[in-house]
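Chemist: take this sequence and fold it.
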Amino acid sequence: MPANTAESAAMERAFSLALRGPRGINPQVGAVILSPDGDILAEGWHRGAGTPHAEVDALSKLAPGEAGGATAVVTLEPCNHTGRTGPCSEALLDAGVARVVYAVDDPGDASSGGAERLRAAGVEVEAGVRADEGRALLRDWLEVQRLGRPRVTVKWAQSLDGRAAADDGTSKWITGPVARADVHVRRAGADAIVVGTGTLLADDPALTARQPDGSLSDHQPRPVVLGARAVPAAAAVHRHPLPLLHRDGRDLAAVLEELGGLGVQRVFVEGGPTLASAFVRAGFADEVLAYIAPVLLGGARLALGDLGVDTIAQARRLSVASVERLGDDLLIVATMQHEGEN
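Modeler: Prediction:
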């Protein structure tokens, strides 16, 4: 039976509850328990790895038997496996829930199957309620499940003729203040920001996300520096509110795996050209942000280096998602199509 008005409203409430939980290895999930008359009996959300899942959190606020005949409205399909906590499908069955409404199917091989388990036990299940909103809420987590690693955005700023710096190495500032402010907004949306030691030693970046007035944004990406050279003790990155992760960067897959294990879902690669090229060449660039300034520099300091492209047939082709004017500059956002994708 399709979701009724009370269940749709409860799903909207569950979305807002989900956002109270932390981003990380586990998805943000919210749950609302409705009485047979459509009244809210309890609410819950997932507070992070090792804590009760949203459904169990909501059920814990009810007396034994109070959920009998109730409807559970959940943003993600109830899990069907035992990890740090037990399966939510079994908890719902034990509580006597008669109907389950959820937005998004669980993509995990081990954790999915909760809907099937509930139906087999006689519980009415309605899937895909407000699914577009549910997928938007879980977009980054779902992408991590699909890719098996964090989603990577590679950003660079360049002159109109494709240079990242003048021949003497200076690059502040190729783009204008509007474009630079946009970068900080996107930094604040990431979980980790990555630069190479060359950029760190040349520019001494703080790697923080800042507001136009210079104050720190509420959300900060974790600073990551890749390269064999040492990070100076006086480097600005040491004053970042989050601890620095410094790796030699020779194994980008291992770096992404480590970041994923730390709960990172979105990685923002700021370069320089050597590092940006390495991520593209390795096939780890999912999105590209190219900030293009109306200046000409010439010279050898290209925005990208060797990508492993020897002939036009090997060109890395992208799909342009948007083109935006930022002051005098342009921002082109493009997505990379990986091998095997349609």
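
Chemist: contacts and neighbour counts: CA atoms only from here.
Modeler: OK.

Chemist: what comes up buried for stretch 155-163?
Modeler: By neighbour count with 16 or more other Cα atoms under 10 Å, stretch 155-163 contains the buried residues 155-163.

Chemist: are we agreed that L256 is in a helix?
Modeler: Yes: assessed with DSSP: H, G, I helix; E, B strand; the rest coil, L256 lies in a helix.

Chemist: residues in contact with the lengthiest helix in the chain: which ones?
Modeler: Using DSSP state H, we find that the single longest helix of the chain is helix 5-18. Contacting residues not belonging to helix 5-18 are listed as 28-32, 34, 38-40, 43-46, 73-75, 101-103, 129-130, 134, 137 [Cα atoms under 8 Å, 6 or more residues apart in numbering].

Chemist: pretty sure E55 contacts V74?
Modeler: Yes: the pair E55 / V74 is scored as a contact, 7.2 Å apart, by Cα atoms under 8 Å.

Chemist: between the two, which contacts overlap?
Modeler: 30-32.

Chemist: tell me the spacing between L147 and G227.
Modeler: Note on L147: its distance to G227, by Cα to Cα, to the nearest Å, is 25 Å.

Chemist: before we go on, could you also do this sequence so I can check it against the first one:
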Amino acid sequence: MITPVPRLADTSTAVRRAFDLARRTPVRGPNPRVGCVLLAPPATAGESGRRVLAEGFHRGAGTPHAEVDALVAARQRGADVRGATAVVSLEPCNHTGRTGPCALALAEAGVAEVVYSVPDPTPRAAGGAAYLAARGVRVTGGVLRDEGEELLGAWWSAARAGRPYVTLKLAATLDGRVAAADGTSRWITGPEARAHAHEVRARVDAVAVGTGTVLADDPALTARTPDGLVPDQPLRVVVGRREVPATARLRGAGGELVVLGTHDVAEVLAALHAREVRHLLVEGGPVLATAFLAAGAVDELHAYVAPVLLGSGRSALGDLGVGTIADAARFTTSQVRRLGDDVLVVARTAGRPRTEEE
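Modeler: Below you'll find the predicted structure:
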């Protein structure tokens, strides 16, 4: 049986196919999720759609970018890409990092047209569209841009802001407590909520807590499944000036331990940005959570609410300096999900893209 050659009806269909390919890219890491489709020159009269020559996507830091991956796939199939159209979910890069510039690769391969969804927001990599146009390649950008930005999620926000996208996790009782009067806090939420929190850890680049939480709870800050640790662990970040005990679980198996001896949120974000952290999960405690909120550095909230009442004990947050309801920190709810007996509320600041959680 002869397998029919795939065809795509129009440009929007091809862009959405590039989005599907991009979703195969790892969520974590410094690079964006990008997909590429190479289309044959326009069909002759009587033929419908554009023939797909090859497809590609980025498989992680240090591997070929989506455009080069697609060009390699075309070469392996013996497909001629001269005069082809490259449809990409993100503007082809124009810099040399771990790999070479994709704009140059496309131009030298003889591609006649490039269609992309989202302009590259990073000063270092942007400029691919202008380079291609200067080489005589027809370039169209901004196709289905809103969908493309949503796909890029935390990476897109981090690239534009020059700092990690910050998700703040709160796990509290109905009356806003994170610990009882005697300091005990395990467990406020149930197993389903805790399992979900581990899924989120597995998708972020780093997990941060304050030294108070380290000393009080001795967390491991690992991402686990019922079968054990996931293979690729996030950085474990401790913020504060107190020492991490030599016997702390943070010094055991898991991701690299990074201790940042500061209380300045801007310094924390700058240090993690320099380490190519694109998505930071802040897990607490209340002092660190309050500091990030007070600094206006929280992009997304994950509030796990348990049907539990304590009446006293430690509050989820400290003083934010809000004196009147008009000054309250407000977020937009994007998801409400039941996890066993608990409820997860996901809320974002205005203008922030959805992350892989949603």
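
Chemist: circling back to that earlier point, looking at L147 and G227 of structure 1, which is more packed in?
Modeler: Comparing L147 of structure 1 with G227 by other Cα atoms under 10 Å, the one with more neighbours is G227, at 17 against 12.

Chemist: the equivalent of V336 of structure 2 over in structure 1: what's it in contact with?
Modeler: When structure 1 is aligned by TM-score structural alignment, V336 of structure 2 is paired with V323. By Cα under 8 Å, 6+ apart, the residues touching V323 of structure 1 are 330-333.

Chemist: try R314 of structure 2
Modeler: For R314 of structure 2, the contact set (Cα under 8 Å, 6+ apart) comprises 177-181, 183.

Chemist: endpoints of stretch 181-200 of structure 2, how far apart?
Modeler: Start and end residues of stretch 181-200 of structure 2 are separated by 29 Å (Cα to Cα).

Chemist: which stretch of structure 1 lines up against it?
Modeler: Counting by TM-score structural alignment, stretch 181-200 of structure 2 falls onto residues 167-186 of structure 1.

Chemist: contacts only, for the closest residue to L272 of structure 2 other than its chain neighbours.
Modeler: Among residues not flanking L272 of structure 2 along the chain, P164 sits closest, at 7.2 Å (Cα to Cα, 6 or more residues apart in numbering). By Cα under 8 Å, 6+ apart, P164 of structure 2 lies in contact with 154, 157-158, 269, 272-273, 277-280.

Chemist: how about a cut-off of 7 Å?
Modeler: By Cα atoms under 7 Å, 6 or more residues apart in numbering, P164 of structure 2 lies in contact with 158, 269, 273, 277-280.

Chemist: residue in structure 1 paired with it?
Modeler: With TM-score structural alignment as the criterion, P164 of structure 2 lines up with P150 in structure 1.

Chemist: flag every buried residue along the longest helix of structure 1.
Modeler: Buried residues in helix 5-18 of structure 1 (16+ other Cα under 10 Å): 7-8, 10-18.

Chemist: pretty sure L38 of structure 2 belongs to a helix, no?
Modeler: No: assigned with three-state DSSP, L38 of structure 2 falls outside any helix and is strand.

Chemist: how about it, nearest residue that isn't a chain neighbour?
Modeler: The shortest distance from L38 of structure 2 to any residue that is not its chain neighbour, by Cα to Cα, 6+ apart, is 4.6 Å, and that residue is A86.

Chemist: so what corresponds to that neighbour in structure 1?
Modeler: Taking TM-score structural alignment, A86 of structure 2 has A72 as its aligned residue in structure 1.

Chemist: swap in V118 of structure 2?
Modeler: Using TM-score structural alignment, the partner of V118 of structure 2 in structure 1 is V104.

Chemist: picking up where we left off before, so how far is L59 of structure 1 from the match of P164 of structure 2?
Modeler: Distance, P150 of structure 1 to L59 of structure 1, by Cα to Cα: 32 Å.

Chemist: the stretch 101-250 of structure 1: helices as residue ranges?
Modeler: With DSSP state H, counting those that start in this stretch applied, the stretch 101-250 of structure 1 shows helices at 114-120, 131-137, 139-147, 177-188, 197-203, listed in chain order.

Chemist: and these: which comes nearest V237 of structure 1?
Modeler: When the helices of the stretch 101-250 of structure 1 are ranked by proximity to V237 of structure 1, the top entry is helix 197-203, at 8.5 Å, counting by Cα to Cα.

Chemist: return the distance of that closest one from the chain's centre.
Modeler: 26 Å (Cα atoms, centre = their mean, to the nearest Å).

Chemist: before we move on, what about stretch 245-253 of structure 1?
Modeler: 20 Å.

Chemist: do stretch 114-130 of structure 2 as well
Modeler: Put simply, stretch 114-130 of structure 2 sits 19 Å off its chain's centre (Cα atoms, centre = their mean).

Chemist: over to stretch 275-284 of structure 2?
Modeler: Per Cα atoms, centre = their mean, the centroid offset for stretch 275-284 of structure 2 relative to its chain is 10 Å.

Chemist: in it, what counts as buried?
Modeler: Within stretch 275-284 of structure 2, the residues that count as buried by 16+ other Cα under 10 Å are 276-284.

Chemist: that concludes my questions; thank you for your assistance.
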